[in-house]
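# Below are the sequence and a predicted model for it; my questions follow.
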Amino acid sequence: MKHVLISIDTETGGLNPLKHSLLILALSTRIFDTDTAQLSAPLTSLGFRVRWPEYVVTASALRINGIDLQEHDQLASDPEDVERTALTYIERQQRHMSEGSHLFFAAHHARFDEDFLNAQLPALGRKVSRRIIDTRSLAMHAMLHGAPYEDASLEKVSAFYGRRQGDVHEALVDTELCGELVSDIRPVWKPEAPKTRTVARDYHFD
């Protein structure tokens, strides 16, 4: 069965979604064939910069994501416009679906992205939260079953599979890496069918 997979990533001004500003949102669409675990190349990708009347950020966050707030503000759109355009983009991706297929979302450390979307772009957050795959959780599950990653970070897991690195705190790059991991990790973590076990028991009746 072929499903639509939309990878999501955010860049933010800090770690607290109730305080720090959501700065960048990126979306990237692929087709994932669950029968063969094959993933298409990105069909379309879209990136947004979000403008706020006042930015609440930390120096460490801007150092990591490399965002210049003055340049960012000139290129950004109001949150209402970003949310509306993102929802329209998601709706249009349904044209790739066939009977019985589904639309899934994916993110690495999805709870982080979900929390920021729910707090600052709530209609989009509700849409995404209904059916999202967390590739970080998949990687941790794979580690539990012996996958030799150094850790479950996007950088380390992508490096293990020989994926391109680029700027791993650039949202559009991260969405593409995340989408690839849905296919990469699946053969590792997919559990075998449970084996039937016969357990002998002694029953005693008074």
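That came through fine.
# CA only for contacts and neighbour counts going forward, please
Noted.
# Quick check: which element contains Arg136?
Using DSSP states H and E, the element containing Arg136 is helix 135-144.
# what's the answer for Glu91, then?
For Glu91, the enclosing helix or strand under DSSP H and E is helix 79-93.
# three-state assignment of the nearest residue to Leu25 once chain neighbours are set aside?
Of all residues not flanking Leu25 in the chain, Thr10 sits nearest, at 4.6 Å (CA to CA, 6 or more residues apart in numbering). Classification of Thr10 by DSSP: H, G, I helix; E, B strand; the rest coil places it in strand.
# try it against this one:
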Amino acid sequence: MLNETLIVIDTETGGLHPKEHSLLTVGLIVVQNLQVVEQKEWKIKHSTYHVTGKSLEVNGINILEFDKEAMDKEQVGKEIMEFLSKYCTKKNKGIFVGQNTIFDKNFLEAFLQSLKDTTRFELYQKIIGHRYIDLMSITAFLNLAEVIDTKGIGLDAVIEKFGLQVEARHTALDDARLTFEGVLQMIQLVKKNTEESVD
């Protein structure tokens, strides 16, 4: 069994390009032995927001209201690394889990690299592994294997397939929760198919 600590991640961003657009929110859920241990979400304040209208529309973010609730980016970086380092170490590196995980991973890494305190990203590199688990890839694979039939491989398709309860779609923490619930459903589905094939 996979013994590493899993970190389910989702972000809401100001666009598609981590070097150009602002990271707005980060949601992280710590999972050990497939059980949620801790979860948290951060809203990040920027002196200048680099965002596109389309991204704000998709995320349902009013940037003026958002700014009132957001936290200084340096403080967010500090808190994120404190959060991760409680559960991830050099010997037991955390593994990210997400929906199109590389997108969120790249945005978080670009954000940490942009901080004045360079030790944040240095610590991140030591305690987070470069491998990751991607629900989108799992969904695509199980469709190809004819284990599942979904209307696409996005998170909405997974939500529809399993009837997952949506609380606040396109918020980082709720999308992270939905992603993890989707992964759990996939695990149960594979287990069921394996048991049936053995019988």
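Cool, the structure landed. Owing to the predicted nature of the structure, the values given are computational and were not obtained by experimental measurement.
# TM-score them against each other, please.
Put the two chains on top of each other and the TM-score (TM-score structural alignment, normalised by the length of structure 2) is 0.80; 181 aligned residues with a CA RMSD of 2.6 Å.
# mind listing what's buried in the helix holding Arg136 of structure 1?
Thr135, Arg136, Leu138, Ala139, Met140, His141, Ala142, Met143 (16 or more other CA atoms under 10 Å).
# Assess the claim that the fourth one and Arg186 are in contact.
No. At 9.2 Å, Ala139 of structure 1 and Arg186 do not qualify as touching, with contact defined as CA atoms under 8 Å.
# and whichever helix or strand Val173 of structure 1 is part of, how far from structure 2 on average?
If you go by DSSP H and E, Val173 of structure 1 is part of helix 171-189. In the superposition with structure 2, the average deviation recorded for helix 171-189 of structure 1 is 2.0 Å (mean CA distance after the TM-score superposition for structure 1).
# Off-centre distance for the helix holding Arg136 of structure 1?
Mean-position distance between helix 135-144 of structure 1 and its chain equals 14 Å (CA atoms, centre = their mean, to the nearest Å).
# That one against structure 2, how far on average?
Counting by mean CA distance after the TM-score superposition for structure 1, helix 135-144 of structure 1 comes out at 1.0 Å.
# what's the spacing between the most centrally placed residue in structure 1 and Gln74 of structure 1?
In structure 1, the centroid-proximal residue (CA atoms, centre = their mean) is Ala107; its distance is 0.9 Å. When distance is defined by CA to CA, to the nearest Å, Ala107 of structure 1 is 27 Å away from Gln74 of structure 1.
# same deal with Phe160 of structure 1?
Applying CA to CA to Phe160 of structure 1 and Gln74 of structure 1 gives a distance of 38 Å.
# the more surrounded of these two?
Under the neighbour definition other CA atoms under 10 Å, Phe160 of structure 1 and Gln74 were set side by side, and Phe160 has more, 14 against 10.
# Contacts only, for that one.
Contact analysis of Phe160 of structure 1 by CA atoms under 8 Å, 6 or more residues apart in numbering lists Tyr149.
# sorry, back to before: what angle do helix 135-144 and the helix holding Val173 of structure 1 make with each other?
Relative orientation of helix 171-189 of structure 1 versus helix 135-144 (axes from the mean of the first three to the mean of the last three CA atoms, to 10 degrees): 30 degrees.
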